[in-house]
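> Sharing a model that was predicted from the sequence below.
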Amino acid sequence: MQTNPEVGDSIVAAGIRTNYHDQGKGPAVLLIHGSGPGVTAWANWRLTIPALSPHFRVVAPDMVGFGETQRPEGHRYSMQSWLAHLLGLLDALDIERAHVVGNSFGGALALALAIHAPQRVGKLVLMGSAGVSFPITEGLDAVWGYEPSIDTMRGLLDIFAFDRTRVTDELAKLRYEASIRPGYQEAFSQMFPAPRQRWVDALASPETAIRSLAHDTLIVHGRDDRVIPLDASLRLHRLIDRSQLHVFGQCGHWTQIEHAARFNRLVIDHFSEPNA
């Protein structure tokens, strides 16, 4: 009997055996996780999926290179390959159009998906999102430069969370153990090697393309985020005409965890409102 909650359903998407969670009925909502070491869709969205699934069909995949999804030998991790994986997943699940929520790295993918396949995306939520260029923060450089140890993982969790009481030794141990599962660190170390400013830039969409977006967009950011600077979301808000920005005080990079109830209510309301 399967006891690991991070393991969901399995399907081949763009030729890649993909682990994903699929709960609820109604309009489809695609959740795209961030890029921390040992991250999975379930770790990222465990408080979001049960809140959204009474209202929507919620699909949360482990992106290629992360979690329980297959890591094809010789795979080249890039914006193009991640976009192909997302579109392949929507096709495999026969989802013509989905609202999309992207966190951090996942926000950059969500933004790029809306630009490259606008007909496949309903409304957008960008949370602590990359997707514009900015000078890499010490926090993000530390996340992408992770070398496995419990102490290092504890230090990263301190960077992610504003409320340090959420960063327990048990959580650090769990995330460390996740980061050293077979193949995890090998794939992770290939994605964002130093110098890492180039990967911030590689995840950025052209500002002219961002400005052309017609999707209703909710932008959410923690005021005290040490991984992705608040200025990135301020710029996205200026660029996207049909956007609203919600900034949480006393909040780091984990809005969906540190302020779960309020975040979930914002998302549900955003996706439930008729188009303006």
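Okay, I see it.
> okay, CA-based contacts and neighbour counts for the rest of this
OK.
> tell me the strands in this protein, going along the chain?
Using DSSP state E, the strands found in the chain span residues 9-13, 16-23, 28-32, 57-61, 98-103, 121-127, 217-222, 243-248.
> what's the closest of the ones you listed to Ala178?
strand 16-23 (15.2 Å; Cα to Cα).
> about what we covered before: with distance to Glu207 added, can I get the strands of the chain in JSON lines?
Compiled in JSON lines, the strands of the chain are given as follows (distance: least, Cα to Cα, whole Å):
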{"stretch": "strand 9-13", "distance to Glu207": "30"}
{"stretch": "strand 16-23", "distance to Glu207": "31"}
{"stretch": "strand 28-32", "distance to Glu207": "21"}
{"stretch": "strand 57-61", "distance to Glu207": "27"}
{"stretch": "strand 98-103", "distance to Glu207": "18"}
{"stretch": "strand 121-127", "distance to Glu207": "16"}
{"stretch": "strand 217-222", "distance to Glu207": "16"}
{"stretch": "strand 243-248", "distance to Glu207": "15"}
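> ok, and here's another one to check against it:
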Amino acid sequence: MTDHETWSDEQLTTAVTVDGHDLEVAYHEAGPNDADEPPVVFVHGIPTWSFLWRGVVPAVAEERRTIAPDMLGYGNSEMTDGFDRSIRAQELMLEDLLDGLGIETATLVAHDIGGGVALRYAAHNPNAVEKLVLSNVVCYDSWPVEFIANLGLPETAEMDDDDLEEQLDGAFAGGAYGEADPEFVEGMKAPWLTPEGKVSLSRNAVATNTNHTTELDYGSITAETLLLWAEDDVMQPYEYAERLADDLQNAELSPLSDAYHWVVEDRAETYAERLVSFLEG
């Protein structure tokens, strides 16, 4: 069994209600359930899924309960047509998921559009977020990038399997700093290499809505925040981390060199060390 198959096998599922739709969410849970500290919730971006956090979750789960959901339309969560996949809807998913799990306060760790979800959640639920970790996240008008915008074209759903896989190889293998781990590349591609997955990927991409981050009052976010950001990313450049540091009430910059957009994979060990240190505070 491959690493991503093992991760999928370990996932649990639950139902959430978003905009009146009852939808299934898959999530990975690890760590002690009786910990005194709030759980750590990991939120991925596009076109990834919770497997993105494979190199970080184990270090955190030694002391803290961890929850890593697949967003709606991603990974092993619901992929059927007929529901919104925007970060507005993903925020509602996260809220209902945490409520269903009995989690009143959490630390959020987020990447890419998962960061847009986390920023919205922290702005709208300031008392529910203990700490916030943002890594090369979408914010303000920093997105969508051309690669994702193109995936939202109708042709994606009808694309030849080999052509789609070639594009994803370029995103995950070509987007790594140095030689990519084949298991990372295969794991990231896996959810999209089915007929349902191709359609869902297109729907996810077209749902990227910049208005959902330009409308936010960033100054209302009170959570202690760590901007654990890859300096060499061209998709969500470091200047956005600096802007967030100015606008958030309590934010610390923590740049990571020798890392592109997939910073969680490029610098997994250092990322985990800094994250654990921040959590221990």
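Received the coordinates, thanks. Given the structure is predicted, the values throughout are model-derived calculations rather than measurements.
> what's the TM-score here?
TM-score of the superposed chains, computed with TM-score structural alignment, normalised by the length of structure 1, equals 0.86; 263 aligned residues with a Cα RMSD of 2.5 Å.
> At which residues are the helices of structure 1 located?
Taking DSSP state H as the criterion, structure 1 carries its helices at 41-45, 49-52, 79-92, 105-116, 138-144, 150-160, 169-179, 184-191, 197-202, 207-211, 230-239, 255-258, 260-272.
> Of these, which is nearest Ala14 of structure 1?
Proximity to Ala14 of structure 1, assessed across the helices of structure 1 by Cα to Cα, is greatest for helix 79-92 (4.6 Å).
> And Lys123 of structure 1? What does it align with in structure 2?
Taking TM-score structural alignment, the alignment pairs Lys123 of structure 1 with Lys131 from structure 2.
> Asp91 of structure 1 now?
Aligned counterpart of Asp91 of structure 1 in structure 2: Asp99 (TM-score structural alignment).
> ok, now how distant is the aligned residue in structure 2 for Ala60 of structure 1 from Glu104 of structure 2?
By TM-score structural alignment, Ala60 of structure 1 lines up with Ala68 in structure 2. According to Cα to Cα, to the nearest Å, Ala68 of structure 2 and Glu104 of structure 2 sit 16 Å apart.
> Next: Glu273 of structure 2.
From Glu273 of structure 2 to Glu104 of structure 2 the distance is 26 Å (Cα to Cα).
> Isn't Leu203 of structure 1 up against Ala108?
Yes. Leu203 of structure 1 lies in contact with Ala108 (Cα atoms under 8 Å); the separation is 5.9 Å.
> neighbour-wise, which of those two wins?
More neighbours surround Ala108 than the other of Leu203 of structure 1 and Ala108, with 26 against 22 (other Cα atoms under 10 Å).
> Kindly state which residue of structure 2 is aligned to the more buried one.
In structure 2, Ala108 of structure 1 lines up with Gly116, judged by TM-score structural alignment.
> Contact partners for its match?
For Gly116 of structure 2, the contacting residues are 87, 137-139, 212-213, by Cα atoms under 8 Å, 6 or more residues apart in numbering.
> What remains of the residues you listed once you look at structure 1?
For the contacts of Gly116 of structure 2, the aligned pairs still in contact in structure 1 (both residues aligned by TM-score structural alignment, their matches' Cα atoms under 8 Å) are 137-139, 212-213.
> so which of these is the most crowded?
Neighbour max across those (other Cα under 10 Å) = Val137, 30 neighbours.
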